[in-house]
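Student: Coordinates only, no sequence provided:
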């Protein structure tokens, strides 16, 4: 089979298309013929060498969609359409950047859908993370709160905006590129904010003088402290992304978290396998009905994986980048 193998830590060019053996099926794992894989910035950082548990060479890809080719689970017979996310895919074992992936049965989420493969591949990690983060913030249908999304043109940011718009939540979202503000509006954002790299206090308070009730911070490490200052006293900040890295330097909780303000997080590993299957099926139905947008930015072939990573690394995407083997 063909696979995009990350041969060592480095730039996009360390991803090489190679012919490798189809993985041998073993107990508790099933072979999936990959039909699409969404790209994620965590794969970019793994490729750069920032995932300490990863040993190269490795087939990256923390998510994929496809069809069960060889099953060891009677509940998931061959021919079943499935999605899989996280669970150390592309880190401890080979992931979705290949024609086939051997995956633990516990990760496989069966889906019945008429969506094309590129659209389906844009949904699992993105929408499961967005929904989980909004749940962590306590946002529900009919909520009349105000939501700020930092990193709004990321795939998760645009998915969160789509869900929040459906809930009736007033939403503001940030982007660092003027040419992406229209994409935010199309995703359902009420207020697009151009982030020039400093504090957003003036821009946000011009919209909401008391600050937002909720902040979904997808930039993460470099902006979490500022988000805690922005949210209204007693509001909640959820860090659910790591566009700027994984560690908050010199974090002092008592000094940086205002009294009564809540800081939480969401990790999509919480919704892998059975825990996420029901939610993913509902998300797919909402996309099929036109209630949620797939926010698909661009589709690449497996042979173009280097260009796909460059596109992602250069912040050219507004939404989800997908690779089709």
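Tutor: Yep, that arrived. Small disclaimer: the values here were computed from a predicted structure and weren't measured.

Student: alpha carbons only for contacts and neighbour counts from here, please
Tutor: Fine.

Student: Would you state the helices of the stretch 151-300 of the chain in chain order?
Tutor: Assignment of helices within the stretch 151-300 of the chain using DSSP state H, counting those that start in this stretch yields the ranges 155-167, 181-186, 201-207, 224-230, 253-256, 274-288.

Student: Work out the gap between the shortest one and the centre of the chain.
Tutor: What separates the centre of helix 253-256 from the centre of its chain is 28 Å, taken as C-alpha atoms, centre = their mean, to the nearest Å.

Student: before we move on, which element is the residue nearest the centre of the chain in?
Tutor: Nearest to the geometric centre of the chain sits residue 126, at 3.6 Å (C-alpha atoms, centre = their mean). Using DSSP states H and E, residue 126 falls within helix 124-137.

Student: what's in contact with the longest strand along the chain?
Tutor: Ordering each strand of the chain by length in residues (DSSP state E) puts strand 29-38 first. Under the criterion C-alpha atoms under 8 Å, 6 or more residues apart in numbering, residues 23, 25, 61, 63-73, 96-105, 117-118, 120-122, 125, 320-325 lie in contact with strand 29-38.

Student: cutoff 6 Å now
Tutor: The contact list for strand 29-38, computed with C-alpha atoms under 6 Å, 6 or more residues apart in numbering, reads 63-72, 96, 99-105, 121-122, 321-324.

Student: ok, now stretch 70-80?
Tutor: Contact with stretch 70-80 is made by 30, 31, 67, 68, 69, as judged by C-alpha under 6 Å, 6+ apart.

Student: Of the residues you listed, just say which sits nearest to residue 254.
Tutor: Nearest to residue 254 among the contacts of stretch 70-80, counting by C-alpha to C-alpha, is residue 30 at 47.2 Å.

Student: and the closest one, how far is that from residue 70?
Tutor: Distance, residue 30 to residue 70, using C-alpha to C-alpha, to the nearest Å: 6 Å.

Student: Among those two, which residue is more densely surrounded?
Tutor: residue 30 (27 against 18; other C-alpha atoms under 10 Å).

Student: Skip the chain neighbours and tell me the closest residue to the more buried one.
Tutor: residue 71 (4.7 Å; C-alpha to C-alpha, 6 or more residues apart in numbering).

Student: So what's the residue count around that neighbour?
Tutor: Neighbour tally, residue 71, other C-alpha under 10 Å: 21.

Student: Alongside the first one, take a look at this:
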């Protein structure tokens, strides 16, 4: 089969489309013939040599995919050859075929194309596990989403609105803020022109943050009493200052989590939650994947340049 291989750590030009050995399903795994994968910021870090895959995972890029099951290993439950699926991966999505534990495989939702389904696993599992499982967002509460025009942000806006929440967002341009409002956000801030902490002070029950250290003080200021901050990214640094006095006064909490290094069983629980709670909303048309562009997988370098430029809204797909 062919896959994208990193020739050496570096820029997008180090991504090479070449022949690699075919994956075979171990016990508890299926092999998926990939229809689409998607570019995530973690892929850029891995390409640069800053984010190695977990032990035992494929060193091929790609944290999600959609496609058709072509092989089934021993001990797999509820999946068969020919099933149209999408999957959360620890690696391997930038390829013609990928092996994945069956627990991380979900049926492709109805109402969208199989390629579009490739835009969903990483963002859906991230939003469901952090906003709903960890932060326990409830109907009538307010969610603040940083990076509202990102893949995670566009899904979080739609899902929170479907569950009856008020949604605030930050984004990097007036155009991106408007797109967030079009998706259902109630208010938005262009963070290049306005301080989100002043605009949204004391309004958020839950904050979903991709920035990290630089936003830590402002995030605490936006929380209501009993508010919950969930940090899922470090684009703004890893070390920040936390005012414990404010945190105590608000009886608030701060948590941080990732997906890639979780045990398979934990990922399986998240995937089942996504399939049971988000897929019906997609099938009903209440949520749609936001796809900025579809790029042939062999041209993954161009997709990486597109993500690094930061002008995209939603996901960038790699299609076969």
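Tutor: Here it is on my side, so go on. Predicted model, so just to flag it, every value in this text is computed and none were measured.

Student: Need the TM-score from the superposition.
Tutor: Once superposed, chain against chain, the TM-score is 0.87 (TM-score structural alignment, normalised by the length of structure 2); 311 aligned residues with a C-alpha RMSD of 2.6 Å.

Student: circling back: next, the angle from the longest strand of structure 1 to helix 124-137.
Tutor: 80 degrees (axes from the mean of the first three to the mean of the last three C-alpha atoms, to 10 degrees).

Student: what about strand 29-38 of structure 1, how far off from structure 2?
Tutor: Comparing strand 29-38 of structure 1 with its match in structure 2 after superposition yields a mean distance of 1.5 Å (mean C-alpha distance after the TM-score superposition for structure 1).

Student: after that strand comes which helix or strand?
Tutor: Assignment by DSSP H and E places the next element after strand 29-38 of structure 1 at helix 41-48.

Student: Quick one: residues in contact with that following helix.
Tutor: Residues contacting helix 41-48 of structure 1 (C-alpha under 6 Å, 6+ apart): 9, 10.

Student: and if we set it to 8 Å?
Tutor: Here helix 41-48 of structure 1 has contacts from 6, 8-12, 14, 51, 54, 60-62, 90-91, 242-243, 309, 312-313, using C-alpha under 8 Å, 6+ apart.

Student: In helices only, show me those residues.
Tutor: The helices, defined by DSSP state H, take in 309, 312, 313 from the contacts of helix 41-48 of structure 1.

Student: Kindly tell me how buried the last one is, as a neighbour count.
Tutor: Right, the one you point to is residue 313 of structure 1. Residue 313 of structure 1 has 15 neighbours, counted by other C-alpha under 10 Å.

Student: And the strands in the stretch 1-150 of structure 2?
Tutor: For the stretch 1-150 of structure 2, strands defined by DSSP state E, counting those that start in this stretch occupy the ranges 2-6, 15-19, 29-38, 64-72, 84-88, 97-101, 105-107, 142-145.

Student: Identify whichever of those strands lies nearest to residue 242 of structure 2.
Tutor: Of those, the one closest to residue 242 of structure 2 (C-alpha to C-alpha) turns out to be strand 142-145, at 18.6 Å.

Student: what's the spacing between residue 320 of structure 2 and residue 44 of structure 2?
Tutor: Look at residue 320 of structure 2 and residue 44 of structure 2: by C-alpha to C-alpha, they are 20 Å apart.

Student: With residue 168 of structure 2 instead?
Tutor: Distance from residue 168 of structure 2 to residue 44 of structure 2, by C-alpha to C-alpha: 28 Å.

Student: between those two, who's got more neighbours?
Tutor: residue 168 (25 against 20).

Student: Could I get the contacting residues of that one?
Tutor: 142, 143, 144, 145, 185, 186, 187, 188.

Student: Let's have the residues you listed in TSV, adding neighbour count.
Tutor: Below are the contacts of residue 168 of structure 2 laid out as TSV (neighbours: other C-alpha atoms under 10 Å):
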residue	neighbour count
142	24
143	29
144	30
145	27
185	26
186	16
187	17
188	25
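
Student: Residue 213 of structure 2: which of those is nearest?
Tutor: Nearest to residue 213 of structure 2 among the contacts of residue 168 of structure 2 is residue 145, at 15.7 Å by C-alpha to C-alpha.

Student: Structure 1: which residue goes with the closest one?
Tutor: Here residue 145 of structure 2 is matched to residue 149 in structure 1, going by TM-score structural alignment.

Student: Give me the neighbour count for residue 141 of structure 2.
Tutor: 18.

Student: One more: residue 311 of structure 2?
Tutor: Neighbours of residue 311 of structure 2 (other C-alpha under 10 Å): 15.

Student: Would you quantify the distance from it to residue 12 of structure 2?
Tutor: Residue 311 of structure 2 is 17 Å from residue 12 of structure 2, by C-alpha to C-alpha.

Student: Repeat that for residue 192 of structure 2.
Tutor: As judged by C-alpha to C-alpha, residue 192 of structure 2 and residue 12 of structure 2 stand 27 Å apart.

Student: neighbour-wise, which of those two wins?
Tutor: Using other C-alpha under 10 Å, the more surrounded residue of residue 192 of structure 2 and residue 12 is residue 12, with 19 against 12.

Student: Skipping its backbone neighbours, what lies nearest that one in space?
Tutor: Here the residue nearest residue 12 of structure 2, using C-alpha to C-alpha, 6+ apart, is residue 301, at 4.6 Å.

Student: list the contacts for the one you found?
Tutor: With contact set as C-alpha under 8 Å, 6+ apart, residue 301 of structure 2 has these partners: 12, 13, 14, 15.

Student: rerun that using 7 Å as the cut-off
Tutor: With contact set as C-alpha atoms under 7 Å, 6 or more residues apart in numbering, residue 301 of structure 2 has these partners: 12, 13, 15.

Student: Output those residues in JSON lines; the columns should cover distance to residue 253 of structure 2.
Tutor: Converted to JSON lines, the contacts of residue 301 of structure 2 look like this (distance: C-alpha to C-alpha, whole Å):
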{"residue": "12", "distance to residue 253 of structure 2": "38"}
{"residue": "13", "distance to residue 253 of structure 2": "42"}
{"residue": "15", "distance to residue 253 of structure 2": "41"}
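
Student: Would you mind checking which of the residues you listed is nearest to residue 2 of structure 2?
Tutor: The shortest approach to residue 2 of structure 2 among the contacts of residue 301 of structure 2 belongs to residue 15, at 12.5 Å (C-alpha to C-alpha).

Student: Run a quick neighbour tally on the nearest residue to the closest one once chain neighbours are set aside.
Tutor: In this structure, residue 15 of structure 2 finds its nearest non-sequential neighbour in residue 6, 4.9 Å apart by C-alpha to C-alpha, 6+ apart. Residue 6 of structure 2 has 21 neighbours, counted by other C-alpha under 10 Å.

Student: list the contacts for the equivalent of residue 226 of structure 2 over in structure 1?
Tutor: By TM-score structural alignment, residue 226 of structure 2 lines up with residue 234 in structure 1. Counting by C-alpha under 7 Å, 6+ apart, residue 234 of structure 1 makes contact with 260, 261, 262.
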